[in-house]
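[1] this one's sequence-less:
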């Protein structure tokens, strides 16, 4: 049996604003953009991982009003799960993302558990880390 991650979901307030971060600053390619019921699901990916897609969707997309409200509250608080991308040149990636105007949470630094990394907030407040080097 084989198993592989296919989709990773990131909740965003505005798919267009988020594309400026995930597509333009991070360099991911748009693979699909689907509208349904007044909402959009945008999938992005890296050519280096053709079988993995990141899905951007709004809190209420495909959810009940109550569930969407609860997810929106967590997104607003900035307490949803973060995402980590591996890069081959952390300094270049950091400068590209910083130049996009993204909020810098941590400049590149060596971590005690192995990698050198940095952190940003996407336009909706989700923490996005960029990592280069060994992992624990």
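    Sure, I can see it. Bear in mind the structure is a predicted one, so any value in this text is a computation, not a measurement.
[2] CA only for contacts and neighbour counts going forward, please
    Noted.
[3] so what's residue 8 closest to, chain neighbours aside?
    residue 54 (4.8 Å; Cα to Cα, 6 or more residues apart in numbering).
[4] Just the buried residues of the helix or strand that contains the one you found, please?
    Secondary structure from DSSP states H and E places residue 54 in strand 53-57. Buried residues in strand 53-57, counted by 16 or more other Cα atoms under 10 Å: 53-57.
[5] For stretch 70-84, buried residues please.
    Buried residues in stretch 70-84, counted by 16+ other Cα under 10 Å: 71-72, 75, 80.
[6] so how far does that stretch reach from one end to the other?
    In stretch 70-84, first residue to last residue: 24 Å (Cα to Cα, to the nearest Å).
[7] I'd like the distance from that stretch to the chain centre, please.
    Put simply, stretch 70-84 sits 12 Å off its chain's centre (Cα atoms, centre = their mean, to the nearest Å).
[8] adding another structure so you can compare the two:
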């Protein structure tokens, strides 16, 4: 079976803040910026993975979702309980210093994990959990 990841979605409540983080701090390239029916989707990705896109979308962007569910999603995002993305990097410590210096919310300083990676964790401006892992052979 020929199966590869193409896109993943991260809910954001402010696209301009998200762009400042994902583009300016993490160095991802902007691949699209689309407005539709009062909403906005921004697509970013790593230059090292041209076929994988991360879509920064409004919380509960589905047109079929109820107002109560939209409110619940916005509250969960604000609490920081929605899942995010795990990135890999060749230098966890350097990446940590760069992201920390940007003022991002630090959840975990770089540390060696018992399952074989060195990693650190932050929250993006919307509160999503982002982990950055370095494999020992990197």
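    Structure's in. What do you need? Keep in mind the model is a prediction, meaning the values are calculated, not measured.
[9] Got a TM-score for the pair?
    Comparison of the two superposed chains (TM-score structural alignment, normalised by the length of structure 1) gives a TM-score of 0.92, and 135 aligned residues with a Cα RMSD of 1.5 Å.
[10] on that earlier part again, quick one: which of the buried residues of strand 53-57 of structure 1 is nearest residue 37 of structure 1?
    Nearest to residue 37 of structure 1 among those: residue 57, at 12.5 Å, using Cα to Cα.
[11] thinking that closest one is in contact with residue 41, fair?
    Yes: if you go by Cα atoms under 8 Å, residue 57 of structure 1 and residue 41 touch, sitting 5.0 Å apart.
[12] Find residues that contact each of the two.
    Common contact partners of residue 57 of structure 1 and residue 41 (Cα atoms under 8 Å, 6 or more residues apart in numbering): residue 15.
[13] Just tell me what the residue nearest to residue 8 of structure 1 corresponds to in structure 2.
    Under the alignment (TM-score structural alignment), residue 54 of structure 1 maps onto residue 54 of structure 2.
[14] Verify the stated contact: its match with residue 43.
    Yes: the pair residue 54 of structure 2 / residue 43 is scored as a contact, 5.6 Å apart, by Cα under 8 Å.
[15] Could you find the counterpart of residue 91 of structure 1 in structure 2?
    In structure 2, residue 91 of structure 1 lands on residue 93 (TM-score structural alignment).
[16] Just give the number of residues close to its match.
    Residue 93 of structure 2: 18 surrounding residues under other Cα atoms under 10 Å.
[17] Following the chain onward from the longest helix along structure 2, which element is next?
    Criterion DSSP state H: the longest helix present in structure 2 is helix 67-79. Sequence order places strand 85-88 as the next helix or strand after helix 67-79 of structure 2, per DSSP H and E.
[18] just checking, what packs against that next one?
    strand 129-134 (3 or more Cα pairs under 8 Å, 6 or more residues apart in numbering; DSSP states H and E).
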